[in-house]
Every structure is written in structure tokens, then in C-alpha cells.
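**Student:** Sequence and predicted structure, then a few things I'm wondering about:
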Amino acid sequence: MKMRKKGDSPTKICPVCNRPFSWRKKWERDWDQVIYCSDACRRVNKSANAVHNTHR
């Protein structure tokens, strides 16, 4: 893979905090499945879904 400048890397918007985050080398194989910018945002979303599912 060709080296990229930091400004050229793809970005996504985190659905929890609504902030943009950029591609990282560790996400190279999984970039299409990456949804959240951090573990903290993933935990917030999982706990929100758990609360929503228990109040049905």
C-alpha cells in the first residue's frame, strides 16, 4: 500500500459523539466495519441499547 499524508486519509463520523475520526493503520483490514471513534463511544452505545431493550 502506498504511503498517504495524514490529510489524505479517509474519515468517518462517529454516531455517538458526532466527531470525525480518521483511518488508522490498525484498522487497515477492518475499516469498512469500524463505526465508533473509540472504545468509550462503543461502550456508551452498548449501554444505551441495553437500557432501551430492557424497557420494552
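**Tutor:** Sure, I can see it.

**Student:** Only C-alpha atoms from now on, for both contacts and neighbour counts.
**Tutor:** OK.

**Student:** so how many other residues sit close to residue 27?
**Tutor:** Residue 27 has 12 neighbours, counted by other CA atoms under 10 Å.

**Student:** Could you report the separation of it from residue 21?
**Tutor:** 12 Å (CA to CA, to the nearest Å).

**Student:** next up, a second structure to put side by side with the first:
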Amino acid sequence: MHKKPHLPEKMCPVCQRPFAWRKKWARDWDQVKYCSERCRRTGSG
């Protein structure tokens, strides 16, 4: 079984759930605020 190293996490301000770092966010992790596109649309609207 493959064990992932501990990844940084943030809390989504919309759904209040923690979400972990993803490779697609590697370049702009500091700017990521929402766990998903759906929460991003809900939060900015």
C-alpha cells in the first residue's frame, strides 16, 4: 500500500471542510482558497 507524505491542508471558507494540496495547485498554492470550482463560484458570488 502506498502511503502519501503529509500534505499541507487548508479550510474551505464556503463548505468549512479541509482540503489537501494537489499537484495542479503546486505553482499557486498560496492563492488557492476554495476546495473546488463549485465553492469558488459560490464564494465569489
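**Tutor:** Now that the structure is in, tell me what you want to look at. On a predicted model such as this, the values are computed, not experimentally measured, just so you know.

**Student:** how many other residues sit next to the counterpart of residue 30 of structure 1 in structure 2?
**Tutor:** Using TM-score structural alignment as the criterion, residue 30 of structure 1 maps onto residue 28 of structure 2. For residue 28 of structure 2, the neighbour count with other CA under 10 Å is 8.

**Student:** Now do residue 28 of structure 2 against residue 22 of structure 2, distance only.
**Tutor:** Residue 28 of structure 2 is 10 Å from residue 22 of structure 2, by CA to CA.

**Student:** Also residue 6 of structure 2?
**Tutor:** Computed as CA to CA, the residue 6 of structure 2 to residue 22 of structure 2 distance reads 12 Å.

**Student:** Check residue 11 of structure 2 too.
**Tutor:** Counting by CA to CA, the separation of residue 11 of structure 2 from residue 22 of structure 2 is 14 Å.
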